[in-house]
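*Asks:* Output the structure for:
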Amino acid sequence: MGTANGAIEETMTLFEGADEAYSAPRRRRRGLSRVVPTVIALLLVAAGAWGVVSFQRLVDQYTVWTFTPSAATESIADGSRMTAEGRFLFFASKPAVEPAALFDSSCASEQEGSGILGCYLPTGRTIHLFDVTDDRLAGLEDVVGAHEMLHAAWDRMNTLDRQQLIPELEAAASRLAGNADFTSRMAYYAKAEPGERDNELHSIIGTEVASIGPALEAHYAQYFTDRAAVVALHEKSDAVFTDLQARSAALSTAMAALKAEIDTEYAAYSSGYEGLNADVLAFNARTDWTSNAEIGRATRSLEARRAALDAQYADVVAKHNEYNADHAALTSLTDQTNELYKGLNLQPALPSK
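*Replies:* The predicted model follows:
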């Protein structure tokens, strides 16, 4: 057999001494399931001197090694443009995309009338995501997955890192103070998750706010290769609701104005016909006509008033039909909105009829 220095050694082959019986050589192997935990255990013991953060990192590494992502969660990691670090934290949280019944048991909302699309549970350090199936909301799961991944990142930050980020997060939040949706949302979190304001800001600002300043951009660059793409996905899905809400609001305003016109015009029509009927009765009761010409003039005046009132009534009917058509359109928009609410794990916010 050749050695490293090229010398020749005398060896015995397997078949030497063939006149003696021999047993087949035993293959020595050990199951990977026993080797990996042993290695990890040794690593964790060695990590004791590194502190808690490093210990958690090794726990996360073991989780990532032993976790098999689903196609759905792989797609979310790709779609949200996660960096290697972002993917690491995401898969260390064992993300699961779940149908409504299972998701509601994992992430029950504590606020009546509210609905959520994802949650990060710090006790088990797991991420649960609602299975959004409405095609109009394509990309929303990616945003929610990114949002929850940032919760996992926050959970693993030390106090110093958080304290350095909080002023930047609060500065970004102050620029959103005039946004009613943002204000309402933060009020919800204050009730549902007291004490978690900056944790939520960290996820919301990172995935939904376009302009955040260089310090926060540098921070989020650890987790996203293209944060702007994530924000664009948020804006795209949000625009579906914004458009429906704007159209519904415009239609409701137009219907209110039209109804006011109908009510006013119909009141005038009713009053006019009451006056016409009274005048017709008076016309029929008169006996002091001086000539047929006078009767003709009075008759033509009454008929002209009747014709004008009939035209006014026809206009009221046309506007009423227009109002009904608008009502049908508004009902359709409401149904569409409620379907989207259903796709967002929310109960309908508006009546469909």
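
*Asks:* hey, let's count contacts and neighbours off CA atoms from now on
*Replies:* Will do.

*Asks:* Helices of this protein, start to end?
*Replies:* Applying DSSP state H to the chain gives helices spanning 32-46, 52-66, 71-79, 84-92, 100-106, 140-156, 159-174, 180-192, 197-208, 214-220, 227-285, 292-343.

*Asks:* which of those is buried the deepest?
*Replies:* helix 140-156 (a mean of 24; mean count of other Cα atoms under 10 Å).

*Asks:* For that helix, give me every contacting residue.
*Replies:* Residues outside helix 140-156 that contact it (Cα atoms under 8 Å, 6 or more residues apart in numbering) are 53, 56, 75-77, 79-80, 82, 86, 89-90, 93, 117-120, 122, 125, 127, 129-132, 162, 199-200, 202-204, 206-207, 230-231, 233-234, 237.

*Asks:* Over to stretch 163-181?
*Replies:* Residues contacting stretch 163-181 (Cα under 8 Å, 6+ apart): Phe182, Thr183, Asp198, Leu201, His202, Ile205, Ile212, Ala215, Leu216.

*Asks:* Stretch 202-210 too?
*Replies:* Applying Cα under 8 Å, 6+ apart, the contact partners of stretch 202-210 are 143, 146-148, 150-151, 154, 169, 172-173, 212, 220, 227-228, 230-231, 234-235.

*Asks:* How far off centre is that stretch?
*Replies:* 13 Å (Cα atoms, centre = their mean, to the nearest Å).

*Asks:* please give me the structure for this one as well, since I'd like to look at both together:
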Amino acid sequence: MQQQTNKTSRTIEITTSLNGRFRLLDQRGASMLATLITLSVLLVIVGFGAVNRQDIFDYIKLRGYTPPAEVSALASETTMNSYGRKIFYVNAPAIDSKSIFKTSCPNNGGEQSIVLGCYHGNQSGIFLLNVTDPRLGGVAEVTAAHEMLHGAYDRLSSSEKTTINAMVQSYYDTGLKDKRIKDTVDGYRKSEPKDVVNEMHSIFGTEVSDLPAPLEAYYTRYFTNRKAVVAFADKYQSEFSTRQSAVEKYDAQLATLKTSISAQEATLQSRQAAIGQSQSGLQEMRSAGQVEAYNAGVAGFNAQVAQYNGDVATLKSTITKYNTIVSARNAVAVEESELASALNTNVETIK
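*Replies:* From the prediction side, this is the model:
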């Protein structure tokens, strides 16, 4: 590059030509050009940041982050794809003991469903209760997926939320048949009316096996096999529903047996009264010397006694059956209570 100088100004020759001749800029013009270039670069950077703000945020949050083995396992077991994992990991999931969980998620984070965790808005954290009872396998997986979907919902644009909300609400209005899930949604309507659709978005994605095709396609954003999560939910829920059904069945049997016992006791009282009358009659005959009449009445009296004793044996058998069912029923109820206690953050394990 050539440089020309004079007493009044300094010019710089640049290698761009106009009409076959080099264009000369003075020092001030070169400075302005540099400033314009710098501003253009800054505008590009700012524009990129505005468009990709979430990606930049994710990059910063995940830089140097290595998920703990148990967190990574939850992501794998729930078949989170790369995007689902990113949302999950950005929230630095924590698996906490009851004492810590109560602080991180007061009132279980307001959850009404079969999950034990909470999501703090604006990608501020996911917290899961550490459940160690092997009978409750699946609760951590379902909760992890449920809370990740809260984070996913947070990321939807306004237009996306409008579309997804309409699909979720339509399914609830016309397609949802599961009473338990309907009751759960109704619970949210009372406790968190502003977040009902957000909750349905997480519940349907983790607890409903068959969804309309558009919703099913939507959830592939986050899972490679969403039904694997639903299988965990079904297994976990069955631990309670199976026991509850057993208790209800036992209660029905006990009600029938109790009615039978009451009827048998009434019959025995009637027979006992009849035997008493027959016995008094026989004693009167014997006292009056009515030997033939007395002897004639003995056989009937003995038959009454035999009938009574047979009824007593039947009653005892029924009572034994009743007590056996009570024991079985109470054993199941104790198991149900144990499971509930394992999930109750207000009940600490005694060591």
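
*Asks:* hang on, the earlier thing: and the helices of the first structure as a markdown table, adding distance to Gly113 of the first structure?
*Replies:* Formatted as a markdown table, the helices of the first structure follow (distance: least, Cα to Cα, whole Å):
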| stretch | distance to Gly113 of the first structure |
| --- | --- |
| helix 32-46 | 45 |
| helix 52-66 | 35 |
| helix 71-79 | 27 |
| helix 84-92 | 29 |
| helix 100-106 | 13 |
| helix 140-156 | 20 |
| helix 159-174 | 25 |
| helix 180-192 | 11 |
| helix 197-208 | 20 |
| helix 214-220 | 32 |
| helix 227-285 | 18 |
| helix 292-343 | 11 |
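
*Asks:* For Lys177 of the second structure, grab the count of nearby residues.
*Replies:* Residues lying near Lys177 of the second structure (other Cα atoms under 10 Å) number 12.

*Asks:* Distance-wise, check it relative to Glu248 of the second structure.
*Replies:* Distance of Lys177 of the second structure to Glu248 of the second structure, given as Cα to Cα, to the nearest Å: 22 Å.

*Asks:* same deal with Glu111 of the second structure?
*Replies:* In terms of Cα to Cα, Glu111 of the second structure sits 26 Å off from Glu248 of the second structure.

*Asks:* Also Leu74 of the second structure?
*Replies:* Leu74 of the second structure sits 34 Å away from Glu248 of the second structure, going by Cα to Cα.

*Asks:* Let me know whether Gly139 of the first structure touches Gly79 as I believe.
*Replies:* Yes: between Gly139 of the first structure and Gly79 there is a contact at 7.4 Å, judged by Cα atoms under 8 Å.

*Asks:* what range in the first structure matches whichever strand in the second structure runs longest?
*Replies:* Counting residues, the longest strand in the second structure under DSSP state E turns out to be strand 10-18. Aligned using TM-score structural alignment, strand 10-18 of the second structure spans no residues in the first structure.

*Asks:* Show me which residues of that strand are buried.
*Replies:* Using 16 or more other Cα atoms under 10 Å as the test for burial, strand 10-18 of the second structure gives Thr11, Ile12.

*Asks:* any idea how far it is from the chain center?
*Replies:* Worked out by Cα atoms, centre = their mean, strand 10-18 of the second structure lies 71 Å from the chain centre.

*Asks:* What is that strand packed up against?
*Replies:* Secondary-structure packing of strand 10-18 of the second structure (3 or more Cα pairs under 8 Å, 6 or more residues apart in numbering; DSSP states H and E): strand 3-5, strand 21-26, helix 27-51.

*Asks:* Quick one: these as a markdown table, columns for distance to Asp311 of the second structure too.
*Replies:* Shown next, in a markdown table, are these (distance: least, Cα to Cα, whole Å):
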| stretch | distance to Asp311 of the second structure |
| --- | --- |
| strand 3-5 | 127 |
| strand 21-26 | 122 |
| helix 27-51 | 86 |
